[in-house]
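K.L.:
quick one, structure for this:
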Amino acid sequence: MRKLIVTQWTSLDGISDARSMNKWWLPFDSPGRQKYIQDTINNCEIMLYGRKTYEMLHPYWSSFKDNEQGVADHLNNCKKYVVSANLTEARWANTTILGKDYIKEIVKIKREDGGYILVQGSASLIKPLLEAGQVDELKLLINPSIVGDGVKLFSNEVNCNLAFLDFKQFEKNVILVTYKPTKN
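P.N.:
This next block holds a predicted model:
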């Protein structure tokens, strides 16, 4: 049975807005953080995206041919699912579009044997996946910055309790906290 792992990059105050990454993400880059991200991507078997993240990442990563940043080959070749009610064509290789019954499809995919499914970005998927009990691990890569404004990771009410699994500190005081969602 596959695990579904959600990993999110955020500021200390919960901002995960790609438009302001120059404030809360870029200043805290480090070799340790880069290695963690590379390992997380390269060790997954399937990527699961929301439409916005998919459309943001596809043009960038699909243009690379020489395994740029140590993950381009894997991102371009691994199996990908994108949740969208609007997309009619998936232009990134090995992508399947999941429609409105995506939770049922994810349940089926998780029942298969194989490596883990990774949700990275795609904040709009987190709440429904948590509420459906499909998230096996929630990994928060927290950058020591308070932004104050922007799209928050949990901007809608989410009712989910978490059990602590692990903690790691990277250079520049970036921390990774791993939780397992528990039944409420």
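
K.L.:
going forward, measure contacts and count neighbours with C-alpha atoms only.
P.N.:
Fine.

K.L.:
what ranges do the strands span in this protein?
P.N.:
Counting by DSSP state E, the chain has strands at residues 4-11, 46-50, 79-83, 95-98, 117-120, 137-143, 161-169, 175-182.

K.L.:
so what's the one residue sitting closest to the centre of the chain closest to, chain neighbours aside?
P.N.:
What sits nearest the mean C-alpha location of the chain, by CA atoms, centre = their mean, is Gln120, with 1.2 Å. Nearest residue to Gln120 in three dimensions, chain neighbours excluded: Thr7, at 5.2 Å (CA to CA, 6 or more residues apart in numbering).

K.L.:
second input sequence below; structure requested for side-by-side comparison:
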Amino acid sequence: MRKITAGLFISLDGVIGEPQDWHFPYFNDEMGAAVGAQLIGADTLLLGRNTYEGFADAWPEREAAGGEDAGMAAALGDARKIVVSHQDLELTWRNSQQLKGELVEAVTELKQQPGTTDIAMSGSPSIVVQLLAAGLIDELHLLVHPVVLRSGVRLFDEGESIPLRLISSQAFETGVLHLVYGPTAPPAPVSYDAVQGRLSQDEQ
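P.N.:
This next block holds a predicted model:
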């Protein structure tokens, strides 16, 4: 079964909305390499409608312009792009199609299809949260920026907890943390009495 990896820019207080307003001062070669490793090498991209439309508005023009990022633009264009939306969409970017059926069932089937790489997601936070809760995301790549925004759309809202395990962590020179999490079983319940014995006398 293929893996799904999801990458998101996120602030220290959990905001993921409007990253174009706060993300760019922290972009460096380390972040570029991390994003590229997670996204560009994938032969299949799973995107929400808003993320897809943003990509489709920008990357074909960058590919045609032939600038420094034309290689990335070409790789994204060549990838199979599957768009999640409740609306009927007219998809103009090459190799694009709309996901059919109920989200969890359709993505479960997608993971079982043959492919040579992981299935990559970028942005698309509402889709990420639904798939994470269903246990369908294998790696959640959070690029945590050292800024407290204090307002904006956050990745998680109220709901049932989602236990995760830390797969890897890396600190960039900018102060950004690249944290990779995967699904795991809930921890066994532990009471305060069980923890109390581990505290030093000074801490009690």
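
K.L.:
re the thing from before, residue in the second structure paired with the residue nearest to the centre of the first structure?
P.N.:
Per TM-score structural alignment, the equivalent position to Gln120 of the first structure in the second structure is Ser122.

K.L.:
residues touching that match, list them.
P.N.:
Ala6, Gly7, Leu8, Leu39, Leu46, Leu47, Thr51 (CA atoms under 8 Å, 6 or more residues apart in numbering).

K.L.:
re the thing from before, adding distance to Glu89 of the first structure, write the strands of the first structure out as a markdown table.
P.N.:
Putting the strands of the first structure into a markdown table (distance: least, CA to CA, whole Å) gives the following:
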| stretch | distance to Glu89 of the first structure |
| --- | --- |
| strand 4-11 | 25 |
| strand 46-50 | 14 |
| strand 79-83 | 11 |
| strand 95-98 | 8 |
| strand 117-120 | 20 |
| strand 137-143 | 30 |
| strand 161-169 | 37 |
| strand 175-182 | 33 |
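
K.L.:
for the contacts of Ser122 of the second structure, which ones persist in the first structure?
P.N.:
Among the contacts of Ser122 of the second structure, the contacts conserved in the first structure (both residues aligned by TM-score structural alignment, their matches' CA atoms under 8 Å) are Ala6, Gly7, Leu8, Leu46, Leu47.

K.L.:
the fourth one pairs with which position in the first structure?
P.N.:
The criterion is TM-score structural alignment: under it, Leu46 of the second structure has Leu48 as its aligned partner in the first structure.

K.L.:
is it true that its match touches Ala123?
P.N.:
No: Leu48 of the first structure lies out of contact with Ala123 (CA atoms under 8 Å); the separation is 11.3 Å.

K.L.:
please, where are all the helices along the second structure?
P.N.:
29-35, 49-65, 70-78, 103-112, 125-133, 192-196 (DSSP state H).

K.L.:
adding distance to Asn95 of the second structure and mean neighbour count, write these out as a markdown table.
P.N.:
Below are the helices of the second structure laid out as a markdown table (distance: least, CA to CA, whole Å; neighbours: other CA atoms under 10 Å):
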| stretch | distance to Asn95 of the second structure | mean neighbour count |
| --- | --- | --- |
| helix 29-35 | 21 | 14 |
| helix 49-65 | 11 | 16 |
| helix 70-78 | 7 | 18 |
| helix 103-112 | 16 | 15 |
| helix 125-133 | 20 | 18 |
| helix 192-196 | 54 | 9 |
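
K.L.:
nearest residue to the counterpart of Phe27 of the second structure in the first structure in space, please, no chain neighbours.
P.N.:
Aligning on TM-score structural alignment places Phe27 of the second structure opposite Asp29 in the first structure. Spatial nearest neighbour of Asp29 of the first structure, chain neighbours left out: Lys172 (7.8 Å); criterion: CA to CA, 6+ apart.

K.L.:
so who does Leu98 of the first structure touch?
P.N.:
Tyr81, Val82, Val83, Ser84, Ala85, Glu105.

K.L.:
which of those does the second structure keep?
P.N.:
Retained in the second structure from these, counting by both residues aligned by TM-score structural alignment, their matches' CA under 8 Å: Tyr81, Val82, Val83, Ser84, Glu105.
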